[in-house]
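1. Need a 3D model of the sequence below.
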Amino acid sequence: MPNVLIQPYIMFGGCCEEALEFYRTALDAQIDMLMRFQESPDPTPPGMLPPGFENKVMHASFRIADNVLMASDGCEEGQEFKGFSLSISVTTEAEANRYFSALSNGGQVQMPLAKTFWSPCFGMLTDRFGISWMINVVTTDCTE
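-> This is a model prediction of the structure:
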């Protein structure tokens, strides 16, 4: 099988820069690269962007630990994320609580952190940008 890398590419529909800052704070994300539409070496085709999107993020690359994700504002305002979750696996309850608390700030908890049959501590939430997250502890006990 050839060497294949699959990376999430998230379209934030106008709030990419705000989302990147949120993940920088909540998950210690590091922004490796950010280019705005107005910085593109090729002009954007007429009518492709809504008015005011010239200063929005055309492409960004960021890291959470050793994981690389990509992001953009896309070419339209507003996005709806359905049918997927980003999953974070950690080894301690403290890490799970930290990430869960940070990501749920302004978001919505679907399942609070709790013991399950596959994990000593697991929870699900949707962050303030509509991204679904699962936090999973792989080796320790979970106590509320």
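
2. C-alpha only now, for contacts and for neighbours.
-> Noted.

3. any idea what residue 54 is structurally, helix, strand or coil?
-> Classification of residue 54 by DSSP: H, G, I helix; E, B strand; the rest coil places it in helix.

4. Please give me every residue in contact with it.
-> Taking CA atoms under 8 Å, 6 or more residues apart in numbering as the contact definition, residue 54 lies against 36-38.

5. ok, so of these, who is nearest residue 110?
-> Set against residue 110, the nearest of those by CA to CA is residue 36 (34.0 Å).

6. Not counting sequence-adjacent ones, nearest residue to the closest one?
-> Nearest residue to residue 36 in three dimensions, chain neighbours excluded: residue 57, at 4.4 Å (CA to CA, 6 or more residues apart in numbering).

7. Next, the structure of the following sequence, for comparison with the previous one:
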Amino acid sequence: MKVNPYLNFDGTAEEAMTFYKSVLGGEFEGGVSYFGEAPGMELPEEEKNRVMHISLKVSEDVAIMASDTSPSMGHVLHKGNHNYISLAPDSREEGERIFNGLSAGGKIEMNYEKTFWGAYFGSFEDKYGIGWMINYTLQPGEE
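-> Modelled structure (predicted):
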């Protein structure tokens, strides 16, 4: 079983996912689907370019998926702290690179630094309101 985080945005899904791709790498799977492309949907003009689905394949096991809300269909986005994406990089340096890249313009909750549990860890809310945790577990002999 694979578990993929699915994020909702209020009109910024494509911008946010492009930003995530610029930091994390990967490729968009299947392109971007917009609400205006769906047959039989009557939407206000300003909602037709909202993202119905986008998937960023970061690795063989991880894809981050997202969509925009559609206000005319009653969707309301509620930002909150109920959801984080937790990343486990392969090195302390990769963790620091990701932390610095994704937290730019956001709100840092805990700096990326060595912790009492034997890891380098940091958490933040990015500029789109999404919570992230970066945790690199130190290997034997590492400081």
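
8. Still touching in structure 2? Go through the contacts of residue 54 of structure 1.
-> Contacts from the contacts of residue 54 of structure 1 that recur in structure 2, judged by both residues aligned by TM-score structural alignment, their matches' CA atoms under 8 Å, are 36-38.

9. So which of those residues is the closest to residue 10 of structure 1?
-> Distance to residue 10 of structure 1, by CA to CA, is smallest for residue 36 among these, at 15.3 Å.

10. Identify the residue of structure 2 aligned to that closest one.
-> Applying TM-score structural alignment, one finds that residue 36 of structure 1 aligns to residue 34 in structure 2.

11. Its match contacts residue 41, correct?
-> No - counting by CA atoms under 8 Å, residue 34 of structure 2 does not reach residue 41; the two are 11.2 Å apart.

12. between the two, who's got more neighbours?
-> residue 34 (18 against 10; other CA atoms under 10 Å).

13. residue contacts, that one?
-> Residue 34 of structure 2 touches 48-53, counting by CA under 8 Å, 6+ apart.

14. so which of those residues is the most crowded?
-> residue 51 (25 neighbours).

15. Quick check: that one vs residue 88 of structure 2, distance?
-> Applying CA to CA, to the nearest Å, the value for residue 51 of structure 2 to residue 88 of structure 2 is 28 Å.

16. Same question for residue 68 of structure 2.
-> Distance from residue 68 of structure 2 to residue 88 of structure 2, by CA to CA: 27 Å.

17. If you count surrounding residues, which of those two has more?
-> Per other CA under 10 Å, whichever of residue 68 of structure 2 and residue 88 has more neighbours is residue 68, with 25 against 14.

18. And that one? What does it align with in structure 1?
-> Residue 68 of structure 2 maps onto residue 73 in structure 1, by TM-score structural alignment.
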